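Chemist: I need the structure of the sequence given here:
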Amino acid sequence: MFLNHVLRPTALAVAIAVGLSGCAHVDQYMGQSSGTSACVAGGAVGAVLGVAVVALTKGDANAYKKGALIGAGAGCGVALLYRERVQKLQAVAKEEGLVMQVSELNANVAQPAATPNVQSVGVEAQLQSSEMFAVGSAELTTEGRRKLTRLAAALADKQPAPQQTPQTLKKILVVGHTDATGAAEFNQKLSEQRARAVGQILADAGIARQDIYYQGAGASRPLASNDTEQGRTENRRVEFVEIDNEKLLVERVRSERSNAKYLAHGTAPAAKAKPAVAKSTPAKPVVTASQQPAVQVPQPVAQAPASTTASPAKSAIVPLGGEGGVDFGGNAVTDTRSILAMGITPKSSPFSLIGTANATAPLSSCVADLPRIEGQVKNLADDKPLNEFATNEFFPGLTGKPWATAVNGHSVTVGPIAVLRDDAKVAQAPKMQFITDYATPQKHQSQPYLSVANTYEGENKILYRVFAVDQSKSPVTCMDIVFDKRAGSAIAGEIYYPKQGDAYVAQFTPKRR
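Modeler: As a prediction, this is how the structure comes out:
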């Protein structure tokens, strides 16, 4: 899908034909292709993209033919360029002892009487960055600067001809990632500063600043568990994406947002489960904002199916700090997986940069998590955000109304719940409110509890994840609600709350008021 409001029908059909597929590792396509086959493949992509670009400028029939020819020639060069680029990056990484994974970005080009043909439209690399920066700093180490300068030279080599328009010039995106240690806000800012510093290295190597973008994703996109030193090392990384043009860059950026594949690993500090037979311990104090993010969540958990629940002697209960005080009739949490989240089919994406393994990996529940914060994609030339042509349309039913239901004799309300169609973005911060024993004279209505929400979009469903900002006072730590994004109705939900220092989970399905 190309983001544009003036596509003609013919161009639209062409653009749809250029469906973007997941990445193929280098040795699966480009590494095995001859220069001739890569050139032919690139020419096919270039011809299609050339026609689409001309259509965007409302060209005539001759312009379409010219665009196809120009695009075919450019595509041939691009395919060869990407093959050489991948080989150079791999060679530099090997010589410098860098831990880096390089993948190509591909496009499916529909051809007459043939199955879609996978073609190269870019390159992506994940580079572990622990040795590049001092701990907690965006200042490059001397050795880190030297190694990144070599990588930048490989990326800067053989850039496109200057006569190409800014929209069709290749773009490079640098994304900074951290582990989940420390405050989310700090991690996001630090990762952005580091990404910008790496972008400056690329500019010093000769790449035009206007063609370089940077983003700080903080700890919001973990590739490994933050519970181990090895996992934290893998999560501390710099990501490079070189791609054919700005429109494909926008598609790549949007495909990474609200992507449920990153739920395979939580971002909360690890907490050791304790045997179910042990006595409950007092609730642990909430760490202050200066030490951790505003929301402190111990350990991922979700109730396991009754048929697979271990015996009390072998099961373990996850501790959970907080005031609590309201019994929602749930069960003790003994499983780190979220069965609710695993019921969401991952949204089809133009890109699949991490691989297909995460699509079937166990997903963490909200008590394994903290609110995830990622920054805007900005241009190195002026630090202005990338133009993504966002709209203000909401998903059906998720237009800013509160949702409520009764749980074990208590009224539970959360809202306003407002989710935009663009990247399932949360438009308004919700609040949680409770009326205990609402059907009795002893009922008590609580004050609204300030909350933070994240969303993850699947093919037909949306996971709406709510965190209490001050869990030292809220009776509920967090909630997970799954919505049908077509019908605008809630399908299922889970409330996680502390009970005598332990984590408990109750099922609920709220309705829109």
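
Chemist: Going by C-alpha atoms from here, please, whenever you check contacts or count neighbours.
Modeler: Noted.

Chemist: State the three-state secondary structure for the nearest residue to Gln428 once chain neighbours are set aside.
Modeler: Excluding the flanking residues, the one nearest Gln428 by C-alpha to C-alpha, 6 or more residues apart in numbering is Ala418, at 5.8 Å. Assigned state for Ala418: strand (three-state reduction, DSSP: H, G, I helix; E, B strand; the rest coil).

Chemist: So Ala418 versus Ala453, what's the distance?
Modeler: According to C-alpha to C-alpha, to the nearest Å, Ala418 and Ala453 sit 10 Å apart.

Chemist: Quick check: neighbours shared by the two?
Modeler: Common contact partners of Ala418 and Ala453 (C-alpha atoms under 8 Å, 6 or more residues apart in numbering): Val426.

Chemist: Tell me the helix or strand right after the strand or helix carrying Glu242.
Modeler: Per DSSP states H and E: Glu242 is located in strand 237-243. The C-terminal neighbour of strand 237-243 among helices and strands, as given by DSSP H and E, is helix 246-256.

Chemist: After that following helix, which helix or strand is next?
Modeler: Using DSSP H and E, the helix or strand that follows helix 246-256 towards the C-terminus is strand 274-275.

Chemist: If you count contacts, what does the following helix or strand past that following strand end up packed against?
Modeler: Downstream of strand 274-275, the first helix or strand assigned by DSSP H and E is strand 316-317. Helices and strands touching strand 316-317, as assessed by 3 or more C-alpha pairs under 8 Å, 6 or more residues apart in numbering; DSSP states H and E, comprise strand 274-275.

Chemist: Show me what the strand it packs on packs onto, helices and strands only.
Modeler: Here strand 274-275 touches strand 316-317, going by 3+ C-alpha pairs under 8 Å, 6+ apart.

Chemist: Sketch out the helices for the chain, chain order is fine.
Modeler: Applying DSSP state H to the chain gives helices spanning 9-17, 35-56, 61-96, 142-156, 184-204, 229-235, 246-256, 339-342.

Chemist: chain center to the strand of greatest length in the chain: distance?
Modeler: Determined from DSSP state E, the single longest strand within the chain is strand 394-407. Counting by C-alpha atoms, centre = their mean, to the nearest Å, strand 394-407 is centred 24 Å from the centre of its parent chain.

Chemist: Next, the second sequence, to be compared with the first:
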Amino acid sequence: MNIKSLGFTKTIAVTTSCILLFGGCAAILEQNAGKIGGTAVGAGVGGVIGKQVGGDTGLAIGALIGGGIGYLIGNEIDKRRENLAKIAKEENIEVVSQNIVENNNQIVSKESNQKIDNKNVIGDSFTVFSNEEQFAINSSSLNKKAEDIFAKISSEYKGSDKKILIIGHTDDSGSSLYNQKLSEDRAKNVGDIFVLNGVKKSNIYYLGAGENNPIANNNLTEGANKNRRVEIVELKDENDIIKYASKTSNPEFFKKVEPKVVTTTKTKTEISKEKTTTSKFTKTIETENIGKIADNDSQGAIEKEKDKIKIVNSSKDIFDFNGRKVIDNNFALKTNFGESIQDSSFSIITKAQANSMTNVYQNCLADKPRAKADVKSLETNKVIYKTIDYKKGLNSVPFVTNLESTLIAINPVAVLENSSSATNFPKASFYKDYKGEKDVKPTLELMTSINTYQGTQGLIYRVFFEESNTQMKCMDIVFDEKNVNNSKGVLYYTKNNQILEKEFEIARIK
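Modeler: Predicted coordinates for the structure are as follows:
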């Protein structure tokens, strides 16, 4: 695949260097595996390791990840990996070591057996998989053994003059906002251990990625276990820290959410309460504050903005888009999306196993709004900022479509170039029987939450409607990577207590 042909610029890619299954290949790294030399040899060694660990299945996994072992990124990191491998073996823990490579645009996980250009390697990542022996369920506190393990790990970084980012990851069970906060607290606690063991506090950053970057299928118990982890990243400066932390999600491994149709009649009091309830997931950025990411600490500071958006009227079965009944949760716009930029090469669970449990890409009915946060400095506990450009054609502008004489407007749509993340949650306005009138009031106006997923052909811009007493369930839009005015979408809505879908074309208002 020619990445440049897709119009991408400035990428940080991650390639698996070696997986240590409970110390399974620690002995290899103790003999300085980084100097084996060449990805072909590395792949062969990986196959041998995998066979020893897990039979034929282990052989396949080992060959996939082993290719990265042969790549030497420098004596300093090479020596550290040897020492970390010894710690993994001694403490019987599961870890993964990776190279961080700068390429073109989005942050991707490249196949580990691909040849890597030496000049593109800009850093190192080391992941420790969590378990109940490290963090208790629903707790950010490490037990004494876990503290000792991370103390040993942090001692390997105390001589570094580079920036270190600690990232907490969870599975996607339960509340997304809760997962984000829990992972942030865990990352911060690990960062504090690094400071106690001689790493400069001013060089440490932390991020609660929550459920947003799964590396295994959350629909499987073993996959969910792999997604609970702490990642330690070393990069040369703060700008690289921000770029790495902004990686787009891979929708492949998220747990399927069963869509529900509410058929009960609500009282006026219940409806009134729902209309005044603000979402925990909403954040808004002033449009004049172009290119600047706002502090969304717990996303609570944005609630005032939500109060400005009012529901014009309930839409219980007043719209008819002549849609067809939804028969499954398959993602209808897969061709427009292509493949996820965050591919599944860094995965303990094989793709075959994932496909046996769930469809690879689901529509918005089987998804949920996912809370995201920004990187914080451990020294100040404040979000660090960087001005970032918008994606072409998605620079805080309105998009409209006309469905069966109903005009639908999404405004404003703003997506960042580097991370492909939405900088605001727009209004969705519905104008029934629209005939081109000026200054007409919308029949229905809804608050939204947005998920984004970057693909090779387009960007999924997933719109969730937050008013429950409405026909509107959610909307999938895929913005074409080359021309946003060639974009398509699917609206999911209810009528007569059935979920229906209607495809449409959408374009920006110039």
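
Chemist: Quick check: TM-score for this pair?
Modeler: The TM-score (TM-score structural alignment, normalised by the length of structure 2) is 0.66; 407 aligned residues with a C-alpha RMSD of 4.5 Å.

Chemist: hang on, the earlier thing: among Ala418 and Ala453 of structure 1, which residue is more densely surrounded?
Modeler: Taking other C-alpha atoms under 10 Å, Ala418 of structure 1 and Ala453 do not tie; Ala453 has more neighbours (24 against 21).

Chemist: In contact with the corresponding residue of structure 2 for the more buried one, which residues?
Modeler: The alignment partner of Ala453 of structure 1 in structure 2, by TM-score structural alignment, is Ile450. The neighbours of Ile450 of structure 2, taking C-alpha under 8 Å, 6+ apart as the test, are Pro369, Ala422, Phe425, Tyr461, Arg462, Val463, Phe464.

Chemist: Look up how far Tyr244 of structure 2 lies from Ile450 of structure 2.
Modeler: Distance from Ile450 of structure 2 to Tyr244 of structure 2, counting by C-alpha to C-alpha: 21 Å.

Chemist: Check Gly458 of structure 2 too.
Modeler: 21 Å.

Chemist: ditto for Ile193 of structure 2
Modeler: Between Ile193 of structure 2 and Tyr244 of structure 2 the distance is 22 Å, computed by C-alpha to C-alpha.

Chemist: So for those two, which sits in the more crowded spot?
Modeler: Legend: neighbour count by other C-alpha under 10 Å for Ile193 of structure 2 and Tyr244, higher for Tyr244 (25 against 19).

Chemist: can you give me how far the strand holding Glu242 of structure 1 is from the chain middle?
Modeler: Between the centre of strand 237-243 of structure 1 and the centre of its chain there are 14 Å (C-alpha atoms, centre = their mean).

Chemist: hmm, who's touching that strand?
Modeler: With C-alpha under 8 Å, 6+ apart as the contact definition, strand 237-243 of structure 1 has outside contacts at 105, 121-130, 170-178, 195, 249.

Chemist: can you rerun that using 6 Å?
Modeler: Applying C-alpha atoms under 6 Å, 6 or more residues apart in numbering, the contact partners of strand 237-243 of structure 1 are 122-129, 170-177.

Chemist: for Val108 of structure 2, what are its contacts?
Modeler: Counting by C-alpha under 6 Å, 6+ apart, Val108 of structure 2 makes contact with Ala13, Ile341, Gln342.

Chemist: In structure 1, what residue corresponds to it?
Modeler: Taking TM-score structural alignment, Val108 of structure 2 has no aligned residue in structure 1.

Chemist: Next one: Val108 of structure 2 from Val96 of structure 2, what distance?
Modeler: Separation of Val108 of structure 2 from Val96 of structure 2 (C-alpha to C-alpha) stands at 16 Å.

Chemist: what do you get for Leu446 of structure 2?
Modeler: Distance from Leu446 of structure 2 to Val96 of structure 2, counting by C-alpha to C-alpha: 44 Å.

Chemist: can you check Gly54 of structure 2 too?
Modeler: Gly54 of structure 2 is 17 Å from Val96 of structure 2, by C-alpha to C-alpha.

Chemist: Show me which of the two is the more surrounded one.
Modeler: Applying other C-alpha under 10 Å to Gly54 of structure 2 and Val96 shows that Val96 carries more neighbours, namely 20 against 14.

Chemist: Can you find the partner of that one in structure 1?
Modeler: Counting by TM-score structural alignment, Val96 of structure 2 lines up with Val102 in structure 1.

Chemist: residues in contact with the most centrally placed residue in structure 2?
Modeler: Structure 2 has Ser249 as the residue nearest its centroid, 2.7 Å off, counting by C-alpha atoms, centre = their mean. By C-alpha under 6 Å, 6+ apart, the contact list for Ser249 of structure 2 reads Asn212, Asn213, Tyr453.

Chemist: Could you rank those by neighbour count and give me the top one?
Modeler: Asn212 (25 neighbours).

Chemist: Aligned to that residue, what sits in structure 1?
Modeler: Aligned by TM-score structural alignment, Asn212 of structure 2 pairs with Ser220 of structure 1.

Chemist: That match and Ala427 of structure 1, how far apart?
Modeler: Distance, Ser220 of structure 1 to Ala427 of structure 1, by C-alpha to C-alpha: 19 Å.

Chemist: what's the answer for Thr509 of structure 1, then?
Modeler: Distance from Thr509 of structure 1 to Ala427 of structure 1, by C-alpha to C-alpha: 22 Å.

Chemist: follow-up on the earlier one: kindly indicate which of the contacts of Val108 of structure 2 lies nearest Thr278 of structure 2.
Modeler: Taking C-alpha to C-alpha as the measure, Thr278 of structure 2 lies nearest Gln342 of the contacts of Val108 of structure 2, at 31.4 Å.

Chemist: I'd say that closest one and Glu252 touch.
Modeler: No - with contact defined as C-alpha atoms under 6 Å, Gln342 of structure 2 and Glu252 do not form a contacting pair (9.3 Å).

Chemist: which residues of structure 2 does the longest strand of structure 1 align to?
Modeler: Mapped onto structure 2 using TM-score structural alignment, strand 394-407 of structure 1 covers residues 390-403.

Chemist: Check the mean deviation of the matching stretch from structure 1.
Modeler: Mean deviation of stretch 390-403 of structure 2 relative to structure 1 after superposition (mean C-alpha distance after the TM-score superposition for structure 1): 2.3 Å.
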